[in-house]
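1. Quick one, what's the 3D model for this:
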Amino acid sequence: MRTRRRAYSAQRPADLGGAVWSVPVPIPGSPLGYTLVYAVESPAGPVLVDAGWNHQDAWTALRDGLAACGVDVREVRGVVVTHYHPDHAGLAGRVREESGGWIAMHEADAAIVRLMRGMPVDSHREFQAEMMRRAGAGAEAEAVRASERPDPPAQPDRELRDGDLIDLPGRVLRVVWTPGHTPGHVCLHLEDADRLFTGDHVLPDITPHIGIYPYDRQDVDPLEDFLGSLTRVAGLGEAQALPAHEEPFADVAARAAEIRAHHEDKLLRLRDMMTGDAAEPLTIWQVAERMTWNRPWSDLAPVQRGLAAGEAAAHLRTLESRGAVRRAPGAPGDPVRFTATSQ
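-> The predicted structure follows:
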């Protein structure tokens, strides 16, 4: 797979012009390597787009990287978090402590943060294990009980909705709600420069994780939401994309169309696979085992298999909503199973 990701050691803070800077912030132990945090200057002080992982090395990189761009972290006006994941929201609380600024996040992700902050670690592990068991996992369901959970991010001070303008005097930075990767993921359109901060929604070479949690929910369809969000972003035209990973790139509309085509192809291949195995209803876990990932299933750790199952569940849910697969009858408490329809 081609990627524009370079080693974190090769990254440097960059002046992107138009009073916008990027600062690479490391993600310890992650193949993603780093999050690109952006600083947008205004007459009333800079606003950050995302903040990075909550780790001392990441904090040092953020503070010193901003300083290299002429931005004192103590003068930050606020942090807009594109979504609640720890490599984006983790340091927002520390920036708030240093600067007295605000944290803003879409209301749907703010609700998830409240839930996470109110859930004890042991309860979260039990939830994860039961979710995996319902998907048809074996020993992996027990393995997650021993896994560590990152600390939940800080609760935001401001909750955003689609179309809101960020408090950034002298600039026009508008919220574009793009659910899919998370329920409250947002892109941010810097309208005075026709630039789009895309978070994880549109990346130049890789695609974001789209999953359902719990895996067997029927009241949501995050992949269909994501596809709709891609269409919406494509409607913004050839704006320059400023993503949270890899590097900035031109023509966000073209890349959004590529990602949509990738998932539509993946849905077709999954439908064909389910048709081939039509005599045997499959659990979500069995479907995930049969799908193609960036590494063989046997090489994936239990947590990575759990993420793969979440993505398999999201694709199955979209096929279900389109009438291509259905849930097979089963006894209460049994893992949910899917089978192809006759259409």
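
2. drop to CA atoms for contacts and neighbour counts, all remaining ones
-> Noted.

3. buried set for stretch 50-68?
-> Within stretch 50-68, the residues scored as buried using 16 or more other CA atoms under 10 Å are 50-55, 58-59, 61-66, 68.

4. Equivalent analysis for stretch 119-129, please.
-> Within stretch 119-129, the residues that count as buried by 16+ other CA under 10 Å are 121, 125, 128-129.

5. ok, back up a step: and which of the buried residues of stretch 50-68 is nearest to residue 182?
-> Distance ranking of the buried residues of stretch 50-68 against residue 182, using CA to CA, places residue 50 first at 14.7 Å.

6. Please give the structure of this sequence too, so both can be compared:
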Amino acid sequence: MNNQEIEYPLAIRPNDGEALEVKEGLLWVRMPIPIKGLDYINLYLIEDENGWTMVDSGFNSELIKDLWEDIFRTKLKGKPVTRLICTHFHPDHMGLAGWITSRWKIPLTMTFGEWTFGRMLYLEAAEQTPEFVVDFYRSVGFNDKMLERVKSRGFNHFSRAMTEVPMGFDRIVDNEIIRIGSRDWKIVVGHGHCPEHACLYSEADGILISGDQILPRITPHIGVYPAEPMANPLKQFIDSIDTFMKLPADTLVLPAHNDVFTGLHNQLEYYQSHHEDRLNRLKAACVSPQSAIDLLPVLFDRELSDSDKGLAISEGLAHCHYLVGEGELDRECGDDGVWRFHRAGAVRAAVA
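-> Model (predicted):
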């Protein structure tokens, strides 16, 4: 086990709407967001010769627009924003991308997978929840009351959280080098939390802007959703851990939530043990067929409200699908249309 504990070397953080210099030409900005349990997001500004590169934009809100305008006036040394890089498509990261790119007349820079997914979800907004979404939640074991909640919320919450996602973008790819000011930044793509998450790594300075791929204090959300109901994102996330383990242990990590930290390998090893624990819990519970909703108490030690169960179900499915992919669980659909999981071969052996 790695001996380097998580540390927070700056010992301070910027207030909402303020900018704190982490290194020369590198600013940490903190913005409030209306997401339960997170409350704020970290965004970053990197100085170039003739302007600034923004890393992530923040949630779509008039408050955050006003806070950005104040930073534009007071913190950028009279220079414009010349590039916006969004690490991934989630609204707290990409929500103001349309406004920023229009405000500064600049392109949006992202990986192909993240721009495509964000653009698709923005355009797919609908007042009525599509039937395939309802069917998905029925298949994981939601009861009639929970399904009514799914139907009543509609399918436009994503578009409300976003300004218009630009029709075009500049693509970045894994291992690409982007020169910004005095630094070369290598694009390091991670998977699992989202399709094609872009992190930025400066080897010369030992800095990683990690977005949501690597966070202190909490584990990134890894979930299965209606758009890809048989996905195995936890396998992708665990495989990505090996990619980031290759970075130096003393890397300074600039995450999207919580505080700037060191102890990268320690945190990655924690992710491995955290997920291993939950996978073991599932295997122990699935001696008989269990739906995803049945398995929530196995994975979560606290009582979940109905509003929490959507995220919890998606995480539970991610763990179940990982075990199916490893050949340790079987997945079968019952006559009621509900998917149930059991140890591989267990039901067949019981019948025999």
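
7. Filter the buried residues of stretch 50-68 of the first structure down to just the ones in helices.
-> By the criterion of DSSP state H, membership of the buried residues of stretch 50-68 of the first structure in helices covers 58-59, 61-66, 68.

8. Helices of the stretch 151-300 of the first structure, start to end?
-> Using DSSP state H, counting those that start in this stretch, the helices of the stretch 151-300 of the first structure run over 222-234, 252-276, 284-290.

9. and residue 70 of the first structure, what pairs with it in the second structure?
-> When the second structure is aligned by TM-score structural alignment, residue 70 of the first structure is paired with residue 76.

10. Spit out the contact partners of its match.
-> With contact taken as CA atoms under 8 Å, 6 or more residues apart in numbering, residue 76 of the second structure is in contact with 51-52.

11. And it, how far from residue 25 of the second structure?
-> 10 Å (CA to CA, to the nearest Å).

12. pretty sure residue 211 of the second structure contacts residue 255?
-> Yes: in this structure, residue 211 of the second structure is within contact of residue 255 by CA atoms under 8 Å, at 5.1 Å.

13. Neighbour count for the two, which is higher?
-> residue 211 (27 against 23; other CA atoms under 10 Å).

14. one step back: redo the helices of the stretch 151-300 of the first structure as CSV? Include distance to residue 115 of the first structure and mean neighbour count.
-> Output for those, formatted as CSV (distance: least, CA to CA, whole Å; neighbours: other CA atoms under 10 Å):
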stretch, distance to residue 115 of the first structure, mean neighbour count
helix 222-234, 19, 21
helix 252-276, 30, 17
helix 284-290, 25, 21
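
15. Quick check: nearest residue in space to the spatially most distant residue from the centre of the first structure, chain neighbours excluded?
-> In the first structure, counting by CA atoms, centre = their mean, residue 279 sits farthest out from the average C-alpha position, at 35.2 Å. Counting by CA to CA, 6 or more residues apart in numbering, residue 279 of the first structure lies nearest to residue 339, which is 8.0 Å off, once chain neighbours are set aside.

16. Neighbours of the counterpart of the one you found in the second structure, how many?
-> Aligned counterpart of residue 339 of the first structure in the second structure: residue 342 (TM-score structural alignment). Look at residue 342 of the second structure: counted by other CA under 10 Å, it has 25 neighbours.

17. ok, residue 342 of the second structure to residue 79 of the second structure distance?
-> For residue 342 of the second structure, the distance to residue 79 of the second structure (CA to CA) stands at 59 Å.

18. tally of neighbours for residue 147 of the second structure?
-> Residue 147 of the second structure: 17 neighbours (other CA under 10 Å).

19. Dump the buried residues of stretch 119-129 of the first structure into TSV; add secondary structure and distance to residue 285 of the first structure as well.
-> Formatted as TSV, those follow (DSSP: H, G, I helix; E, B strand; the rest coil; distance: CA to CA, whole Å):
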residue	secondary structure	distance to residue 285 of the first structure
121	helix	24
125	helix	19
128	helix	14
129	helix	13
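
20. Identify the farthest-apart pair in those.
-> 121 and 129 (12.4 Å).

21. Look at the nearest residue to residue 334 of the first structure once chain neighbours are set aside and tell me its secondary structure.
-> Using CA to CA, 6+ apart and skipping residues adjacent in sequence, the residue nearest residue 334 of the first structure is residue 134, 6.8 Å away. On the three-state scheme (DSSP: H, G, I helix; E, B strand; the rest coil), residue 134 of the first structure is labelled helix.

22. Spit out the contact partners of residue 134 of the first structure.
-> By CA under 8 Å, 6+ apart, the contact set of residue 134 of the first structure is 215-216, 333-336.

23. For those, which pairs are in contact in the second structure too?
-> Retained contacts for the contacts of residue 134 of the first structure in the second structure, judged by both residues aligned by TM-score structural alignment, their matches' CA atoms under 8 Å, are 334-336.

24. Of these, keep whichever come out buried.
-> Buried members of those, counted by 16+ other CA under 10 Å: 335-336.

25. can I get the kept ones among the contacts of residue 134 of the first structure in TSV with distance to residue 260 of the first structure and secondary structure?
-> Listed next are those as TSV, based on distance: CA to CA, whole Å; DSSP: H, G, I helix; E, B strand; the rest coil:
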residue	distance to residue 260 of the first structure	secondary structure
334	34	coil
335	30	coil
336	27	coil
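
26. could you dump the kept ones among the contacts of residue 134 of the first structure to TSV with distance to residue 303 of the first structure?
-> Output for those, formatted as TSV (distance: CA to CA, whole Å):
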residue	distance to residue 303 of the first structure
334	22
335	19
336	20
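
27. Would you mind measuring from the nearest residue to residue 222 of the second structure once chain neighbours are set aside to residue 243 of the second structure?
-> Spatially, and ignoring its direct neighbours in sequence, residue 222 of the second structure is nearest to residue 193 (4.9 Å; CA to CA, 6+ apart). Distance of residue 193 of the second structure to residue 243 of the second structure, computed by CA to CA: 15 Å.

28. Likewise for residue 230 of the second structure?
-> Residue 230 of the second structure is 24 Å from residue 243 of the second structure, where distance means CA to CA.

29. Then residue 63 of the second structure?
-> According to CA to CA, residue 63 of the second structure and residue 243 of the second structure sit 37 Å apart.

30. and if you look at residue 6 of the second structure?
-> Taking CA to CA, one finds residue 6 of the second structure at 19 Å from residue 243 of the second structure.

31. Equivalent analysis for residue 180 of the second structure, please.
-> According to CA to CA, residue 180 of the second structure and residue 243 of the second structure sit 23 Å apart.
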